[in-house]
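> coords below, sequence missing:
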């Protein structure tokens, strides 16, 4: 072992009674080694528990078989689905994925991008932390190919996968308006993320084009279930006659928190207030009141991004450099026609 306690190629060679070059060939070009020597080296590797130093190998070779995936919010199940799509696709093609999480922190994002560059990853898939559509920052990858996810881009050089979130916001608002709701609240901080800003644009567009008077309340909230619960508590404390009859949440996690608060306070969903989420994360259909939501193809976004990146890494030009998925409204039990005030709970 070396001074760090790590088993080295030299240790394997000594136990197998072969040269260090033979060990290297077994690791990298086993077809060049005789079966007898290869078996001796493999046996020594098993006995010593040798694990080769991938970072050092990549540094020497100047290339890597690893791709980096930088998520925006690993606690959001939607981004977990993106990661699953990326991993399933890259593993099938012989690549390995290293995943990190910026946690909606731009400095943390920069740190991970630098570390990926230092580790010589072959390419990157990044869900960037863009706080607004007017402040889209450049992804610095040190020259490695990059696919940007959840941010629509254009141009002949970059690659991107996104969702038309303006259309998604319109879908949610038009659904609520079609049910007769004339007082709607949008919950979510549009300054926290560019996709949320786009969804609110869509909601406002649907309200403006409704042809009837709609009151739209915009309630800023962090993009967490806990913030949703706090907002739900605030709405529950309002007199029934002043509460909105429908809520459109910027993401499902917010909607789940709102639903918890409403049910705890005896506010019926959808009898007293209709509730619509956004994302269609996996367990929204299993809630006590299955959630109406706007579906985003998170898994397909991941597979598409991975296919783009691996094509670029193999020297091919992707068929499409920029893909924009269309959202779909999924109607479940949390939305319904607006009820006459006399039929709503007064608490």
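Right, received. Where do you want to start? Fair warning: this is a prediction, and the values are worked out from it, not measured in the lab.

> make it CA atoms for all contacts and neighbour counts henceforth
Noted.

> can you pull out the strands in the protein?
66-71, 96-101, 123-126, 146-149, 159-163, 183-187, 215-219, 246-249, 274-276, 293-295, 322-325, 328-330 (DSSP state E).

> okay, those strands in TSV with distance to residue 29 and mean neighbour count next?
Converted to TSV, those look like this (distance: least, C-alpha to C-alpha, whole Å; neighbours: other C-alpha atoms under 10 Å):
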stretch	distance to residue 29	mean neighbour count
strand 66-71	19	24
strand 96-101	19	17
strand 123-126	24	26
strand 146-149	30	25
strand 159-163	34	24
strand 183-187	57	23
strand 215-219	61	15
strand 246-249	55	29
strand 274-276	56	28
strand 293-295	47	24
strand 322-325	38	19
strand 328-330	49	19
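
> residue 44 is nearest to which of these?
With C-alpha to C-alpha as the measure, strand 96-101 is the member of the strands of the chain nearest residue 44 (25.5 Å).

> chain center to the closest one: distance?
Offset of strand 96-101 from its chain centre (C-alpha atoms, centre = their mean, to the nearest Å): 12 Å.

> same question, stretch 23-40
Using C-alpha atoms, centre = their mean, the offset of stretch 23-40 from its chain centre is 42 Å.

> buried stuff in that stretch?
23, 26, 37-38, 40 (16 or more other C-alpha atoms under 10 Å).

> what does stretch 35-54 give?
Residues 37-38, 40-42, 44-45, 50 are the ones in stretch 35-54 that count as buried (16+ other C-alpha under 10 Å).

> which one of those residues is nearest residue 147?
Of all the buried residues of stretch 35-54, residue 50 has the smallest distance to residue 147: 34.5 Å, by C-alpha to C-alpha.

> now that closest one: how far from residue 19?
16 Å (C-alpha to C-alpha, to the nearest Å).

> what does residue 302 give?
Computed as C-alpha to C-alpha, the residue 302 to residue 19 distance reads 44 Å.

> and here's the other structure:
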């Protein structure tokens, strides 16, 4: 590969001038800048960023680890971080742990070895020892979707307990009393908090009951299997209100209700999800959901990282918690406006 020396020789300038074109082009005359840019294009020169960051002492790359990149919520979370970093010329590399502890540990170690500027982490748990060690060795880590470890880390999260309570309180307000929560990965902090909120809402209403239906995964297919199991029950033994801990599961439950047993929503069963991902507006019956500010969470996590980079040892950890928002559509309210006219907020 062409080196910076090759570029300088081809352009007839010094190595320092090439360096200035790459890093401070505003101080180079237009003629010399054009000559260097032409030489770079002709030789196919690519700058060695690893060497540059060793010299500068700080990488231009941030690592971002999420639980499931196929879930639109996490894609939006990562996109928020990318958009915030772009204006500063910082790149974001996103890793998908797939809810696997081993993969999360591998990605954390690889990002540290690459000397990234910092790491944005949505953890499934089980890597606390490594997270703390990496942070103590000097790589800033911002926790996403959790407010734990307040003494050592900045964090950004949603009040998931409030969100779970909000979802089920809405079902109860529509007259539902036999409430089911469809969930998977019950050990996840987010899922646990949403179920706790749902339980609190039910406990506050006399005559209401709560049932936990455990799905195999937090996916559409797993939701469809859970929905089929509910549909197979006699009508009098079905829940009349269902809260799914994410919208993917809710979409699967809706498919089962609509296609397998013709359960009407919300007349027979009211259904609500969580996350308010984009296609919630265009499901068979537009899906009520609890919205999280995914993009803003990603942007905020990146901002917290830059604060920690800027202030170093003088940095004071901050914890930003977003309040979720109820979005009512036709799966719980037959009078809700068409989402093509409004987003339901």
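Yep, that arrived. Remember, it's a predicted structure, so these values are computed and weren't measured experimentally.

> need the TM-score between these chains.
Here the TM-score for the pair of chains, by TM-score structural alignment, normalised by the length of structure 2, is 0.87; 329 aligned residues with a C-alpha RMSD of 2.4 Å.

> follow-up on the earlier one: so which of the buried residues of stretch 23-40 of structure 1 is the closest to residue 240 of structure 1?
Nearest to residue 240 of structure 1 among the buried residues of stretch 23-40 of structure 1, counting by C-alpha to C-alpha, is residue 26 at 73.9 Å.

> what's that closest one aligned with over in structure 2?
Correspondence of residue 26 of structure 1 to structure 2, assessed by TM-score structural alignment: residue 21.

> state the distance from its match to residue 161 of structure 2.
52 Å.

> check residue 262 of structure 2 too.
From residue 262 of structure 2 to residue 161 of structure 2 the distance is 32 Å (C-alpha to C-alpha).

> in terms of neighbours, single out the busier of the two.
Remark: of residue 262 of structure 2 and residue 161, residue 161 carries more neighbours, 21 against 12, as counted by other C-alpha atoms under 10 Å.

> that one -> structure 1?
For residue 161 of structure 2, the aligned position in structure 1 is residue 166, judged by TM-score structural alignment.

> tell me the contacts of its match?
Residues near residue 166 of structure 1 by C-alpha atoms under 8 Å, 6 or more residues apart in numbering: 198-203.

> 7 Å instead?
Listed by C-alpha atoms under 7 Å, 6 or more residues apart in numbering, the contact set of residue 166 of structure 1 reads 198-199, 201-202.

> just tell me the aligned range of stretch 201-208 of structure 1 in structure 2.
With TM-score structural alignment as the criterion, stretch 201-208 of structure 1 aligns to 196-203.

> kindly report the same for stretch 112-130 of structure 1.
Aligned by TM-score structural alignment, stretch 112-130 of structure 1 falls on residues 107-125 of structure 2.

> returning to that earlier point: thought the match of residue 26 of structure 1 was touching residue 33?
Yes - at 6.1 Å, residue 21 of structure 2 counts as touching residue 33 under the criterion of C-alpha atoms under 7 Å.

> so who does residue 212 of structure 2 touch?
Contacts for residue 212 of structure 2 (C-alpha under 7 Å, 6+ apart) come out as 180-182.

> quick one, what contacts the nearest residue to residue 206 of structure 1 once chain neighbours are set aside?
Excluding its sequence neighbours, the residue lying closest to residue 206 of structure 1 (C-alpha to C-alpha, 6 or more residues apart in numbering) is residue 170, at 5.2 Å. Residues counted as contacts of residue 170 of structure 1 (C-alpha under 7 Å, 6+ apart) are 202-203, 205-206.

> again with residue 185 of structure 2
So residue 185 of structure 2 contacts residue 217 (C-alpha under 7 Å, 6+ apart).

> could you measure from it over to residue 70 of structure 2?
Distance from residue 185 of structure 2 to residue 70 of structure 2, by C-alpha to C-alpha: 16 Å.

> counterpart of residue 59 of structure 2 in structure 1?
That one, residue 59 of structure 2, aligns with residue 64 by TM-score structural alignment.

> where do the helices sit along the stretch 201-345 of structure 2?
In the stretch 201-345 of structure 2, the segments counted as helices under DSSP state H, counting those that start in this stretch are 220-231, 247-259, 294-311.

> do the stretch 51-200 of structure 2 as well
Along the stretch 51-200 of structure 2, counting by DSSP H, counting those that start in this stretch, helices occupy 72-86, 101-113, 128-136, 160-173, 189-203.
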